[in-house]
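Undergrad: using only what follows, build the 3D model:
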Amino acid sequence: MIVSGVTVRAADEGDAVAGVRPRWVALPETTEEIAAVLRVAAENDLAVVPAGGGTTLHWGPPPERCDLLIDTCCLNEVLEHAAGDLVVKVQAGVTLDALAGTLAAAGQRLALDSPGEGATVGGTLATGVAGPLRFRYGTARDLLIGITVVLADGTIAKAGGKVVKNVAGYDLGKLFTGSYGTLGVIAEATFRLHPLPADSRWVTTSSADLGLVGTLAASPLEPAAIELDRPDPHGPVVLSTLVEGVAAAERAKAVQDLMGGDAHIGEEPPAWWGRLPGDDLLLALRVLPAALAGTLHTVAAHAACLNLTPHVRGSAGTADLHVTLPPESDPGKVASFVSAVRDEIRPDGGRLVVLTGPSEMDFWGGTGALGLMRSVKARFDPHRRMSPGRFVGGI
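TA: Take a look at the predicted model:
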């Protein structure tokens, strides 16, 4: 495959997408080069999958076909940092770690923490993943104020900050966040920033009363994050609360008093803070915060019936959790567990998604918006060349 001015190499086993090996890997360095690659792909009816740092490239079902991988590693520049306006514009291949270092020099941060080391801006947006700070600052959709994408036919489209060209009637930022590369390639993103906190404290207890979560969330002590960890479905829940900013030490002491028991204050987070509980059989579970305690009971009860040992970790404040099962778990039992939990949490608006697991599993479960999502896919990628089959309903 030849694209003028763009490095293209033959793919190897390390480039596989959820087990599917592409034929070529393109390494564009600009938005215009992404557009050139996609025009050639469209002319030759090639299926394309975008890739960032590769930390979540194995998430989701495998693509129906994958001819070309677009690696954004060379799109690694911070294009503009307007420190006075608390705004930054970056290319999609910039890693969150590298961006954090650049912003810290100006006393600022992007309050978007991904659980994967080496995660890029584009990959984090494409999967919609967020870490502990989502409790206070929201997810990528809340921090994103502008985006540049390249559609399947090579059209460059922009929305939000500094608009040059938009796709009428669509909020591109919200559509592309969490789309798993099925609508196009994210090339650039503009975010609003926040000042770095002057001080941070973590208050942790290994004998948590989950009834405290709502009290902490509504407290004038203003925690920045409330995370939980439960390695044993029948064991205690470890709860850790982040307090940062002005008078963090004093506020942490008040949080400690509120949490009681064996709560202790640390200047560093627990070792598990902001990290996934595992990656071989990984599920994403989201429910209403009021249903948190009941959901943990549901997970434990169904796991016990199937002799499974789930490890649950994530945001107690938003009830946005990750569940991992031992990699040697029987696939049939895993499928039964997923189905049973989905059935129980669905009436109250809960959702369980399989992030990594056997390819024959139902990764996404049902969704009432499937018709609309298919219409959006048809509008942006009518020939199904972008990551075909990787999203809800085989989109």
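
Undergrad: every contact and neighbour count from this point should use C-alpha atoms.
TA: Noted.

Undergrad: strands along the stretch 201-350 of the chain, start to end?
TA: 225-230, 238-244, 264-266, 282-286, 311-315, 320-324 (DSSP state E, counting those that start in this stretch).

Undergrad: compare those and give me the one nearest Asp15.
TA: Closest to Asp15 of the strands of the stretch 201-350 of the chain, according to CA to CA: strand 282-286, at 21.0 Å.

Undergrad: coming back round to it: give me whichever of the strands of the stretch 201-350 of the chain is most buried.
TA: Highest mean neighbour count of the strands of the stretch 201-350 of the chain: strand 311-315, a mean of 26 (counted as mean count of other CA atoms under 10 Å).

Undergrad: and for comparison, fold this next one:
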Amino acid sequence: MSQLKSRESLDKTGVTIRDADEGDAVAGVVPRWVTLPETVEEISAVLRVCAEQDLALAPVGGGTKLHWGRPPERCDVLLDLCCLNEILEHASGDLVVRAQAGVTMDALTAALAAEGQELALDAAPGATVGGTLATATAGPRSFRYGTPRDLLIGITVVLADGTIARSGGKVVKNVAGYDLGKLFTGSYGTLGVIAEATFRLHPLPADRRWLVTRVAPERVRELAVALAASQAEPSAVEIDRPDPGGPVTVAALVEGSAADLRALALREVAGGEVAPGPPPWWGLLPDDEPPHGTGPAGETPDAARPAGEVLVEVRFPPNALNGVLDAARDAGFRLRGSPVSGRLHLAPVGEVTEEALAAAVAGLRERVAVVTVPASPYERVERWGPVGALPLMRRVKERFDPGRRMSPGRFVGGI
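TA: Predicted structure coming up:
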């Protein structure tokens, strides 16, 4: 009877709703229903019903990162933001854009490019504005332009009780004492629902060139530092090592005027080849790609999971790069990311068991500054490690979601 009443209450909002299926699972947990609001006000209506009926809710954008984070403690409603897909305002003279959370980054990129501008975030195919903020994913060019948090200048969110709040940009209603943009970026949907975002833009570069070279692991740190400090001013320096014991591919991006000549100057430093397009792995996380090590039909042993379901993130001071490369090699992990920003993403090669992954992560934590596991199918693998700010984060969760209805348990410390 309670479930029937909850469904009736959701139906009364006028929001499109359907029964969920396995394809709607959030980190393996299948919700009861999927709602498809078309306005901020409809998001608010759904959240008010969830508050009245004590229904747990998880927002979703493109679904490219739904396997990130811990499985929710419960999930009654999946709030699909695909219908909030409008670019609301583009003030090209001010280099500002305001877009709804369901706008794909691909669509936003195309629309801005037509006006000679860009949002300098390198998102995975299919990612949305809201999902990019909720997971705080930062691509190669964060080295020069900053992370999503740095480029965000305004945000509209819907809180757990249905309150619509705005911060930054054109403020209508704020939450006193809180920078909502910074709080909600990287919160995995545990504080509320991101509905709209306003970003600072950059002019679209006139030209781009990539320098790509391959070197031994022991040369990577010195070379990366030299490239980053070069007068050619690269926008990004990335590395890729698909074979844990093999050489490392180093790629640097040069943008803007005389990009071809500046890339040639980098080649004098690093060797390699200059190309007008990126290497195929550029801007992709290891779990954005098809799983490695599966059989012809994608089958794996019962005790193991495909590498594509596992992602480890390592953050470190750039001078510790050699130790990170050694630790990843010893753990049997392929890696990719920015040696100059101090962020790499690792994934096992082939299938990995729970025991092997837990041991590898523990070994990495003994040798590397900060190790998190955004994606893992295994419950006994400690995803976050020690987090000094956890008491403060729990107080923020209590302030914004005292009923623990927003993606409960998905984030660090069971938040």
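
Undergrad: now the TM-score, please.
TA: Put the two chains on top of each other and the TM-score (TM-score structural alignment, normalised by the length of the first structure) is 0.95; 383 aligned residues with a CA RMSD of 1.1 Å.

Undergrad: that older thread, CSV for the strands of the stretch 201-350 of the first structure, including distance to Ser219 of the first structure?
TA: Shown next, in CSV, are those (distance: least, CA to CA, whole Å):
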stretch, distance to Ser219 of the first structure
strand 225-230, 12
strand 238-244, 11
strand 264-266, 18
strand 282-286, 23
strand 311-315, 16
strand 320-324, 20
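
Undergrad: what's the closest of those strands to Gly53 of the first structure?
TA: So among the strands of the stretch 201-350 of the first structure, strand 282-286 is nearest, using CA to CA, at 18.8 Å.

Undergrad: how distant is that closest one from the center of its chain?
TA: Relative to its chain's centre, strand 282-286 of the first structure lies at 11 Å (CA atoms, centre = their mean, to the nearest Å).

Undergrad: next, the angle strand 311-315 makes with it.
TA: Angle of strand 282-286 of the first structure versus strand 311-315, following axes from the mean of the first three to the mean of the last three CA atoms, to 10 degrees, is 50 degrees.

Undergrad: how about strand 282-286 of the first structure, which residues of the second structure does it hit?
TA: The aligned range for strand 282-286 of the first structure in the second structure is 311-315, by TM-score structural alignment.

Undergrad: what's next to the matching stretch, contact-wise?
TA: Contact with stretch 311-315 of the second structure is made by 286-287, 342-347, 368-376, as judged by CA atoms under 8 Å, 6 or more residues apart in numbering.

Undergrad: number of nearby residues for the aligned partner of Asn174 of the second structure in the first structure?
TA: In the first structure, Asn174 of the second structure lines up with Asn166, judged by TM-score structural alignment. Counted with other CA atoms under 10 Å, residues neighbouring Asn166 of the first structure total 16.

Undergrad: how about the contacts made by Asn166 of the first structure?
TA: Counting by CA under 8 Å, 6+ apart, Asn166 of the first structure makes contact with Ala157, Lys158, Ala159.

Undergrad: can you tell me how far the last one is from Val149 of the first structure?
TA: It stands for Ala159 of the first structure. 9 Å (CA to CA, to the nearest Å).

Undergrad: what's the answer for the second one, then?
TA: If you measure Lys158 of the first structure against Val149 of the first structure using CA to CA, the figure is 6 Å.

Undergrad: between the two, who's got more neighbours?
TA: Just comparing Lys158 of the first structure and Val149: by other CA under 10 Å the higher neighbour count belongs to Val149, 25 against 22.

Undergrad: I figured that one hits Val185, correct?
TA: Yes - between Val149 of the first structure and Val185 there is a contact under CA atoms under 8 Å: 5.5 Å.

Undergrad: quick one: what's aligned to His202 of the second structure in the first structure?
TA: His202 of the second structure maps onto His194 in the first structure, by TM-score structural alignment.

Undergrad: and the equivalent of Leu38 of the first structure over in the second structure, how many neighbours?
TA: In the second structure, the residue matched to Leu38 of the first structure (TM-score structural alignment) is Leu47. Under the neighbour criterion other CA under 10 Å, Leu47 of the second structure is assigned a count of 29.

Undergrad: what of the one 5 residues further on?
TA: For Glu52 of the second structure, the count of nearby residues is 12 (other CA under 10 Å).

Undergrad: now do the same for it: helix, strand or coil?
TA: Under DSSP: H, G, I helix; E, B strand; the rest coil, the three-state class of Glu52 of the second structure is helix.

Undergrad: center of the second structure - which residue?
TA: Thr137 (2.9 Å; CA atoms, centre = their mean).

Undergrad: hang on, that residue packs against Ala123?
TA: Yes - taking contacts as CA under 8 Å, Thr137 of the second structure lies within contact range of Ala123: 7.4 Å.

Undergrad: what residue of the first structure matches up with Ser92 of the second structure?
TA: So, by TM-score structural alignment, Ser92 of the second structure is matched to Ala83.

Undergrad: what about that match, distance to Ala106 of the first structure?
TA: 7 Å.

Undergrad: likewise Arg230 of the first structure?
TA: Taking CA to CA, one finds Arg230 of the first structure at 37 Å from Ala106 of the first structure.

Undergrad: now the helices for the stretch 1-150 of the first structure?
TA: 31-43, 96-104, 121-127, 134-137, 140-143 (DSSP state H, counting those that start in this stretch).

Undergrad: re earlier: show me which of the contacts of stretch 311-315 of the second structure are buried.
TA: Neighbour counting with 16 or more other CA atoms under 10 Å marks 286-287, 342-347, 368, 370-376 as buried within these.

Undergrad: tell me which two in these are the farthest apart.
TA: Gly342 and Ser376 (22.1 Å).

Undergrad: which residues touch the nearest residue to Val164 of the first structure once chain neighbours are set aside?
TA: Leaving out its chain neighbours, the residue that sits closest to Val164 of the first structure by CA to CA, 6 or more residues apart in numbering is Lys158, at 6.2 Å. Residues near Lys158 of the first structure by CA under 8 Å, 6+ apart: Gly146, Ile147, Thr148, Val149, Val164, Lys165, Asn166, Val167, Leu172.
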